[in-house]
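Undergrad: Next input, structure requested:
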Amino acid sequence: MRPHVDQRQARVLALVRERGSVRVAELAVELGISPVTLRRDVEAMAARGEIHRMHGVISRVAEPLPGRGAAPGPGAGGGAGLVVGMVVPTTEYYYADVVRGAREVV
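TA: You can find the predicted model right below:
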């Protein structure tokens, strides 16, 4: 029996939170669903702000620190947090692993 859309999206969200980021194509194979179905779920979850969507990769949304609201974005004038950025030419090849490793270290 196929899981309901809510169950499927909850599973995707749990895996993204656990791993930090995942490739859409690999996740579709792992979950046994079509890439098109997973992309539709990813679009809906990204629209709700549950995950970040990049080309072929989805990643978790940063959790706010305990006792604080969400961190202000760049240029928001918050000044309380440090922002670390990384520019990579693509999320293909091995760069997704590089970004994931940098995110874990930070």
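
Undergrad: From now on I want contacts and neighbour counts done on CA atoms only, so please keep to that.
TA: OK.

Undergrad: Go through the helix or strand encompassing A14 and flag the buried ones.
TA: Take DSSP states H and E as the rule and A14 turns out to sit in helix 5-19. Within helix 5-19, the residues scored as buried using 16 or more other CA atoms under 10 Å are 8-9, 12-13, 15-17.

Undergrad: got CSV for those residues, with distance to R53 too?
TA: What follows is the buried residues of helix 5-19, written out as CSV (distance: CA to CA, whole Å):
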residue, distance to R53
R8, 17
Q9, 14
V12, 13
L13, 12
L15, 14
V16, 11
R17, 13
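
Undergrad: Name the nearest of these relative to Y95.
TA: Nearest to Y95 among those is V16, at 17.2 Å by CA to CA.

Undergrad: What's the separation between that closest one and R60?
TA: From V16 across to R60, the span is 6 Å (CA to CA, to the nearest Å).

Undergrad: Another for comparison:
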Amino acid sequence: MNSLKVSHWQQWEELCCYWLTDIVKRRFGHFTEFKPYGGQGQKQFGIDIVSSGNQVPLVGQCKLMNGSFNLNILEEELKKTNAYKNRIAHFFLLTTGTPHTTIHDLSNYFHERQV
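TA: Have a look, this model is predicted:
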């Protein structure tokens, strides 16, 4: 979606909950709702939203930003998840940032948490 405008991070987080529900339905074929994980000022370990009532631990990061989103930013966000105590089967990062060539050049990216 080009030129999407949101007023504040809560609005972006709410949109991400809806989008991830749709993404999971299309990709995995099952309905999963998402809800915010924690709140502003709490340690969230790079996790903003979590799947609710699902056997598969799906989590998301809602990165509201201006400018370029690059591989260094992605790797920093993934490092934060090392302190998350729960299991992660799939991590989704949704951002308003513009993809940098370092992101475009990724054909398949795998990250294993250090837990």
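
Undergrad: quick one: TM-score?
TA: Put the two chains on top of each other and the TM-score (TM-score structural alignment, normalised by the length of structure 1) is 0.23; 49 aligned residues with a CA RMSD of 4.8 Å.

Undergrad: who does the helix or strand immediately after the helix holding A14 of structure 1 in the chain touch, helix- and strand-wise?
TA: Next along the chain after helix 5-19 of structure 1, taking DSSP H and E as the criterion, comes strand 21-23. Helices and strands touching strand 21-23 of structure 1, by 3 or more CA pairs under 8 Å, 6 or more residues apart in numbering; DSSP states H and E, are strand 57-60.

Undergrad: circling back to that earlier point, what sits up against the helix holding A14 of structure 1?
TA: Taking contacts as CA atoms under 8 Å, 6 or more residues apart in numbering, the residues outside helix 5-19 of structure 1 that touch it are 22, 41, 45, 50-51, 58-60.

Undergrad: nearest to V99 of structure 1, of these?
TA: S59 (10.4 Å).

Undergrad: Quick one: residues contacting the closest residue in space to the closest one that isn't next to it in sequence.
TA: Using CA to CA, 6 or more residues apart in numbering and skipping the chain neighbours, the partner closest in space to S59 of structure 1 is S21 (4.0 Å). By CA under 8 Å, 6+ apart, the contact set of S21 of structure 1 is 57-60, 100.

Undergrad: Could you do I58 of structure 1 as well?
TA: Taking CA under 8 Å, 6+ apart, we find I58 of structure 1 in contact with 16, 21-24, 42, 51-52.

Undergrad: Same question for V22 of structure 1.
TA: 15-16, 57-59.

Undergrad: just these now: which is nearest A96 of structure 1?
TA: The closest of those, once distances to A96 of structure 1 are taken by CA to CA, is V57, at 7.7 Å.
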